[in-house]
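>>> could you work out the structure for the sequence below:
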Amino acid sequence: MTRTIRTLAEIGGDYDALYCDLWGCLHNGKQAYPAAVAALQAFRRGGGKVCLLTNAPRPQQFVAVQLQRMGVPEDAFDVIVSSGDAAQDAMFQGVVGRKVWHIGTDKDDGFFDDVPPEHSAAEKVTRVPLDQAEGIVATGPFDEVNEVPEDYRDQLADAQARGLKMLCANPDIVVDMGETRIYCAGALAEFYTLLGGESLYFGKPHAPIYDLARRRLGLDDDARILAIGDGILTDVKGALDQGIDSIFVTGGLAAEAMGPDVENPDPGLMAEWLTGQGLRPTFAIGRLR
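Just a heads-up that it's a prediction; the model follows:
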């Protein structure tokens, strides 16, 4: 049975480290949530470690700049681990070839241009048109606000017929940019799979990003870890697959299903919704605080 809590402090003392999602938990894509920032700061003052674990398709140094712009102070976390970090590592290993067709915006250029030191001697990965590509790298739609996966049907059908693999740099399906819901790379990868293509994932809920987080935090095998997030199929499923506890933030992506008060989910509606999802987080909270 999922236990509803009002604050992280109620249970935080039982854990050594947090894996905290960003979008929908710590910020809304435009500005930080002050109560969430304060909760993470308090956890760290109590001796805990915080990893900001995000499915952002950009390497962590670019995520850090965005967080600074949104007003997230550095004392709210210890490290950042992104889907971009884990997926970038795989890309430079050549999992989808060295000539790739990139689906995404200019803000994701760092995924290709900022080569990690451990791959400095690797053969270069070059972005090319689809008809010259050995594989696909998806960091998101070309136009996040207006495009949907169906807009890519013809191009992806051609890629599938050629047997190209897609590296998905962000397994999220959608996120909310303020009041606007936008599609992520995960929606493109899901659509490609439906067309018969092969999609490769490295962010939540898949193991590589959790392995990287544990290494960067320097956690022992017996560390008590708590995952926090608003994605039932990413944050909660990933925690369950890793055998760690989770807090489901109901006031994020699923807010409309939880009743009129975003800070206080309706118990009956939440129970019904979670039953429909077939996944049970350890805890639930309206908003991280």
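
>>> CA only for contacts and neighbour counts going forward, please
OK.

>>> so where do the helices sit in this structure?
9-12, 34-45, 60-69, 83-92, 110-113, 153-161, 185-194, 207-217, 237-242, 267-277 (DSSP state H).

>>> same list (those helices) but as TSV, adding mean neighbour count and distance to residue 176.
Output for the helices of the chain, formatted as TSV (neighbours: other C-alpha atoms under 10 Å; distance: least, C-alpha to C-alpha, whole Å):
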stretch	mean neighbour count	distance to residue 176
helix 9-12	14	27
helix 34-45	18	17
helix 60-69	16	16
helix 83-92	24	18
helix 110-113	17	22
helix 153-161	16	24
helix 185-194	22	14
helix 207-217	17	22
helix 237-242	19	20
helix 267-277	13	20
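
>>> could you also give me the structure for this next sequence, so I can compare it with the first?
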Amino acid sequence: MGESAVTLLPRLSAITPRYDALILDLWGVVHDGVAAYPWAGETLARMKQAGLRLAALSNAPRRVGRVVAHMEAMGIPTRLLDVVHSSGEATFGALSEPVRHGLGTHGVRYCFHIGIPEDGELADEAGLRRVATPERADVVLCTGTIEPGETLEDHHAILQRCLARGLPMVCANPDLRVMHGPGWKLCAGAIATWYQEQGGTVHWFGKPHAPVYRRCLDELGCPPERVLAVGDSFRTDVAGAHAAGLDAVLVAAGLNAERLLPHGDDVIDAGALEALAARHGHRPEYAIARFVW
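Presented below is the predicted three-dimensional model:
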């Protein structure tokens, strides 16, 4: 994992014989948050036919059961996946054992939630009681925004109340933004980053942090050098893969599509790719236009 130029791939099948398993991002790779990409199912099937073990690792702020149900509702053949893990599942584990995960010396009981109501089930299932105001809480759980178009400024007032209370924040999705069909939605990572910059304490769960990769590698039963990570984010997918000792493929038709595929075709702008890699400080070994076999 050096500083050599990124290798541009026409298809993933060009390099997969070097690996025994893949860790796959979901948003921007397999689906856009609303619909599966037309080629995703065939790519997964061909990978399994080639004898590869497959793990899906998502920064979705929900538990694995809901991640799987979401994929199945889009027609994605989840039976082809050997492992599914999520930042939401990791968050649930931390909320279930708060002292062990450093959320307080005496644990937490009351949770103030920022995000769509159903994602607050992470707290409910961990045995915490959701409260309506930060002033009654021991911890703030941030799973994201409610509607596309929401901005950080929309949340400043409530976050200032959380800061005044000295609440630790649990971030269930380190992403800054996510694809939502043809548009974008602000993610919990953007809110948590601002909170931390203001002096608040944030506990992060999901990519690029090591525990979620360790769990996937343990369940895949493969050494890191034989596992390839596929994702569309320099900040989470590429950085997390490299920290875990994995090679990485960046999918251009995701978060950075406007920069990397400026003509709307499958031709990656190599100059833009190198510029983005330099800006983020993380250079993937490979890049591919789309998640195709």
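
>>> residue 137 of the first structure: which of the helices of the first structure is closest?
Nearest to residue 137 of the first structure among the helices of the first structure is helix 83-92; the distance by C-alpha to C-alpha comes to 8.3 Å.

>>> picking up where we left off before, turn the helices of the first structure into a markdown table, including distance to residue 51 of the first structure.
Supplementary listing: these in a markdown table, determined by distance: least, C-alpha to C-alpha, whole Å:
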| stretch | distance to residue 51 of the first structure |
| --- | --- |
| helix 9-12 | 14 |
| helix 34-45 | 10 |
| helix 60-69 | 11 |
| helix 83-92 | 13 |
| helix 110-113 | 20 |
| helix 153-161 | 35 |
| helix 185-194 | 22 |
| helix 207-217 | 7 |
| helix 237-242 | 14 |
| helix 267-277 | 26 |
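
>>> so what's the spatially most central residue of the first structure closest to, chain neighbours aside?
The centre of the first structure sits closest to residue 55, judged by C-alpha atoms, centre = their mean, with a distance of 2.0 Å. Nearest non-adjacent residue to residue 55 of the first structure, counting by C-alpha to C-alpha, 6 or more residues apart in numbering: residue 83, 4.5 Å away.

>>> aligned to the one you found, what sits in the second structure?
Applying TM-score structural alignment, one finds that residue 83 of the first structure aligns to residue 87 in the second structure.

>>> any idea how far its match is from residue 208 of the second structure?
Residue 87 of the second structure sits 10 Å away from residue 208 of the second structure, going by C-alpha to C-alpha, to the nearest Å.

>>> could you pull out the strands in the second structure for me?
Ranges of strands within the second structure are 7-9, 21-24, 53-58, 83-86, 110-114, 129-131, 139-142, 169-171, 177-180, 183-186, 202-204, 227-231, 247-251, 286-288, based on DSSP state E.

>>> how far apart are the first one and its match in the first structure?
For strand 7-9 of the second structure, the mean deviation from the first structure after alignment is 0.4 Å (mean C-alpha distance after the TM-score superposition for the first structure).

>>> pull up the aligned stretch in the first structure for that strand.
Aligning strand 7-9 of the second structure against the first structure (TM-score structural alignment) gives residues 3-5.

>>> what are the contacting residues of that stretch?
The contact list for stretch 3-5 of the first structure (C-alpha atoms under 8 Å, 6 or more residues apart in numbering) reads 282-285.

>>> apply 10 Å and report the result again.
Residues from elsewhere that reach stretch 3-5 of the first structure (C-alpha atoms under 10 Å, 6 or more residues apart in numbering): 11, 247-248, 264-265, 267, 270, 280-289.

>>> redo the strands of the second structure as TSV? Include mean neighbour count.
Below are these laid out as TSV (neighbours: other C-alpha atoms under 10 Å):
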stretch	mean neighbour count
strand 7-9	16
strand 21-24	26
strand 53-58	24
strand 83-86	24
strand 110-114	23
strand 129-131	17
strand 139-142	26
strand 169-171	27
strand 177-180	18
strand 183-186	17
strand 202-204	19
strand 227-231	26
strand 247-251	26
strand 286-288	22
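
>>> which of the ones you listed sits closest to residue 150 of the second structure?
Closest approach to residue 150 of the second structure among those (C-alpha to C-alpha): strand 183-186, 6.8 Å.

>>> how close does that closest one sit to the first structure?
Following superposition, strand 183-186 of the second structure is found to deviate from the first structure by 0.8 Å on average (mean C-alpha distance after the TM-score superposition for the first structure).

>>> in the first structure, what residues pair with that strand?
Residues 180-183 of the first structure are where strand 183-186 of the second structure lands when matched by TM-score structural alignment.

>>> which other residues reach that stretch?
With C-alpha under 10 Å, 6+ apart as the test, stretch 180-183 of the first structure has contacts from 29, 140-141, 143-149, 172-176, 253.

>>> go with 8 Å
Under C-alpha under 8 Å, 6+ apart, the answer for stretch 180-183 of the first structure is 140-141, 144-145, 147-149, 173-176.

>>> in the second structure, what range does stretch 267-287 of the first structure match?
Matched against the second structure by TM-score structural alignment, stretch 267-287 of the first structure falls on residues 270-290.

>>> what's the first-to-last distance across the matching stretch?
Counting by C-alpha to C-alpha, you get 15 Å between the two ends of stretch 270-290 of the second structure.

>>> report the distance from that stretch to the chain centre.
Per C-alpha atoms, centre = their mean, to the nearest Å, the displacement of stretch 270-290 of the second structure from the mean C-alpha position of its chain is 18 Å.

>>> what does stretch 20-34 of the first structure give?
The chain centre lies 12 Å from the centre of stretch 20-34 of the first structure; the measure is C-alpha atoms, centre = their mean.

>>> quick one: it aligns where in the second structure?
Stretch 20-34 of the first structure corresponds to residues 24-38 in the second structure, going by TM-score structural alignment.
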